[in-house]
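Enquirer: need a 3D model of the following:
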Amino acid sequence: MNIGSIATAMITPFREDGSIHFEMVSDVVEHLIANGTDSIVVCGTTGESPTLSHDEKVALIRFVVKTVHNRVTVIAGTGSNNTQASIDLTNEAEAAGADGIMLVAPYYNKPNQRGMYEHFAAIAQSTTLPIMLYNIPGRSIVNIQPQTVLQLSKIPNIQIVKEASGNLDQMTEILAGAPDGFTVYSGDDGLTLPLLSIGGAGVVSVAAHVVGNDMQKMVKAFKEGRHEEAASIHQALLPLIRALFATPNPSTVKYALTKLGIGSEYVRSPITLLTDEEKSAFDDVWQEYEKKQI
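Expert: Next up, the predicted model:
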């Protein structure tokens, strides 16, 4: 599965009453494609997947696939802490035309490594779609250990791991032992450049909603050997990336997008809208970023 250098974990725009605003979903898709996104992840955590119903996820996947119309890769977040439910949603995502699926580590249940292997292997066996594993111990509590990732990488349709452990040593271990064609992507915007430097392929990004083109410039500079330029862009991006995650995701990135005339601020409980003070704090960082020449 080719997802390029930058995949964006897309927000889900809502109306004030909490329903999905499909017209705005279309606007967000067009914005992302025009601003540096190589592929789109729909129904990920940034899309507020924990508060989307099964039927809403299926409708959203179908809509995004239709809107994208083969212009970029569409990856559907179908993982959960329920193996059978993940299989069911995966089957519907495949029928809807998704190009691949993303499977988060089973959260809350706290399975051991054998349990996680069996969970992912069972879902992989149920589909022909390429699979991206998603390791995010800060949210799921469990860490998919490198040896488990490497064991899973032997399953033909498990082709990518999105690593959001923040542990570059762990990522290095996976890269050193992975078979040809298995790739590692950062799940943290701020580790995009460090991961590229040890052999990673790119990032599944939140910040790309607003700075996708600048992130592409950084990746291109690195790949073309202009490492000082890449480092300079990374340094300029980092304060903005931190500001985007100063409140629970995706409230700040939704607010940031509205400054560009895209989407809506509305989020589903238990995520909350930004306060005026939080907006002001982000505005200050945004203004400083706009002054920089990237």
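
Enquirer: every contact and neighbour count from this point should use C-alpha atoms.
Expert: Will do.

Enquirer: quick check, Pro13 in contact with Val25.
Expert: Yes - using Cα atoms under 8 Å, Pro13 makes contact with Val25 at a distance of 6.1 Å.

Enquirer: identify the contacts common to those two.
Expert: Each of Gly263 lies in contact with both Pro13 and Val25 under the rule Cα atoms under 8 Å, 6 or more residues apart in numbering.

Enquirer: neighbour count: those two, which is higher?
Expert: Pro13 (26 against 23; other Cα atoms under 10 Å).

Enquirer: to compare against the first, here's another:
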Amino acid sequence: MFSGSIPALVTPFDDGGAFVESAYRDLIDWQIAEGSSALVACGTTGEAATLSKEEHFAVVRICVDQAKGRVPVIAGAGSNDTRVAAENLIAAHEAGADAALMVPPYYNRPSQDGIYQHFAALAVDAPLPIVLYNVPGRTVTDIQPATLIRIVQAFPKVFVGVKDASGVLTRVSDHRAALGDDFAQISGNDDLALAFNAVGGTGCISVTANVAPRLCADFQTACAANDFAAARAIHDRLFALHASLFTDASPGPVKYAMTKVRPGFPQGLRLPMTWPGEASRKAIDAGLTAADL
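Expert: Alright, predicted model coming up:
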């Protein structure tokens, strides 16, 4: 259902922390014009953790309105409270999203069976497809392959893909052996996307695509055509930038990079996120130069 370069959109804020709708709409148009195949609104990179529920789904609604059906919109909608996650799915559907991106419960650290039961409860009345989002570096909770396979096999029409940020490349093969090629496996790590696609991945939900949407789209097109020589050349060009965007707490670095490639882009972040330090900014500048951006 999903493939290619899918930016995890930043959410523009002014210096006072207010959402800048005009900048967001411009960003969406630029992303689509540059070849992005779908958009993620209000994910981790979109600072969803600092948005109220009303703000969160207002931003999703604006993304859907600006995309105008040109590409699908995936709304971040996860929660560590199953009841709240169910409410978020309804809100994402009402906002017009095409799918929801859902992390397993964080902080309360359920067992593998608890993870399964969480998603099984959501699947019963799910009003739109769900892309699982496994990011144990942030949630601590890790959807093990056997659990993910159990979830998808039980509800194949609901769970259509995974954004895998575990960093464990063998999981692509584990998942594909059990679920086939129709289940979308999407990398959550830009720096691993080349290897991820080589073993069966279908795309990347990308931080770097905020800054370099055309290069990220061309990279994914090359991978889909099995032209891994061309893909590797783009990967090499972007590798320093990929790394630099995580030299300080994300999304501070990518927002700094946005001001370099989109002059006038709002510089605001909401606490506890802060502007990247000097060493990070120098690394980003070098990454942008290496990528000829």
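
Enquirer: quick one, strands of the stretch 151-294 of structure 1?
Expert: 158-163, 183-186, 202-205 (DSSP state E, counting those that start in this stretch).

Enquirer: measure whichever residue in structure 1 pairs up with Asp182 of structure 2 to Pro156 of structure 1 for me?
Expert: Here Asp182 of structure 2 is matched to Gly181 in structure 1, going by TM-score structural alignment. Taking Cα to Cα, to the nearest Å as the measure, Gly181 of structure 1 and Pro156 of structure 1 are separated by 10 Å.

Enquirer: could you check which of those two has the larger neighbour count?
Expert: The residue with more neighbours, out of Gly181 of structure 1 and Pro156, is Pro156; 13 against 10, by other Cα under 10 Å.

Enquirer: what about the nearest residue to Gly201 of structure 2 once chain neighbours are set aside, how many residues nearby?
Expert: Take Gly201 of structure 2 and drop its neighbours on the chain: the residue closest to it by Cα to Cα, 6 or more residues apart in numbering is Gln185, 4.9 Å away. Applying other Cα under 10 Å, we find 29 residues neighbouring Gln185 of structure 2.

Enquirer: how about Gln185 of structure 2, what does it touch?
Expert: Gln185 of structure 2 makes contact with Gly161, Val162, Lys163, Asp164, Val172, Gly200, Gly201, Thr202, Gly203, according to Cα under 8 Å, 6+ apart.

Enquirer: wait, the fifth one sits on Val199?
Expert: Yes - look at Val172 of structure 2 against Val199 with Cα under 8 Å: they come within range, at 6.6 Å.

Enquirer: ok, the two, which is more surrounded?
Expert: Remark: of Val172 of structure 2 and Val199, Val172 carries more neighbours, 21 against 14, as counted by other Cα under 10 Å.

Enquirer: residue contacts, that one?
Expert: With Cα under 8 Å, 6+ apart, Val172 of structure 2 has these contacts: Gln185, Phe196, Val199, Gly200, Gly201.

Enquirer: pick the one among those closest to Gly4 of structure 2.
Expert: Distance to Gly4 of structure 2 across the contacts of Val172 of structure 2 (Cα to Cα) is lowest for Gly201, with 9.7 Å.

Enquirer: count the neighbours of the closest one for me.
Expert: When neighbours are defined as other Cα under 10 Å, Gly201 of structure 2 has 28 of them.

Enquirer: hmm, it is touching Gly188, no?
Expert: No - with contact defined as Cα under 8 Å, Gly201 of structure 2 does not count as touching Gly188 (10.7 Å).

Enquirer: please tell me how far the nearest residue to Gly287 of structure 2 once chain neighbours are set aside sits from Phe19 of structure 2.
Expert: Closest residue to Gly287 of structure 2 apart from its sequence neighbours, by Cα to Cα, 6+ apart: Leu241 at 4.0 Å. Going from Leu241 of structure 2 to Phe19 of structure 2 by Cα to Cα gives 26 Å.

Enquirer: and the two? which has more neighbours close in?
Expert: Legend: neighbour count by other Cα under 10 Å for Leu241 of structure 2 and Phe19, higher for Leu241 (28 against 19).
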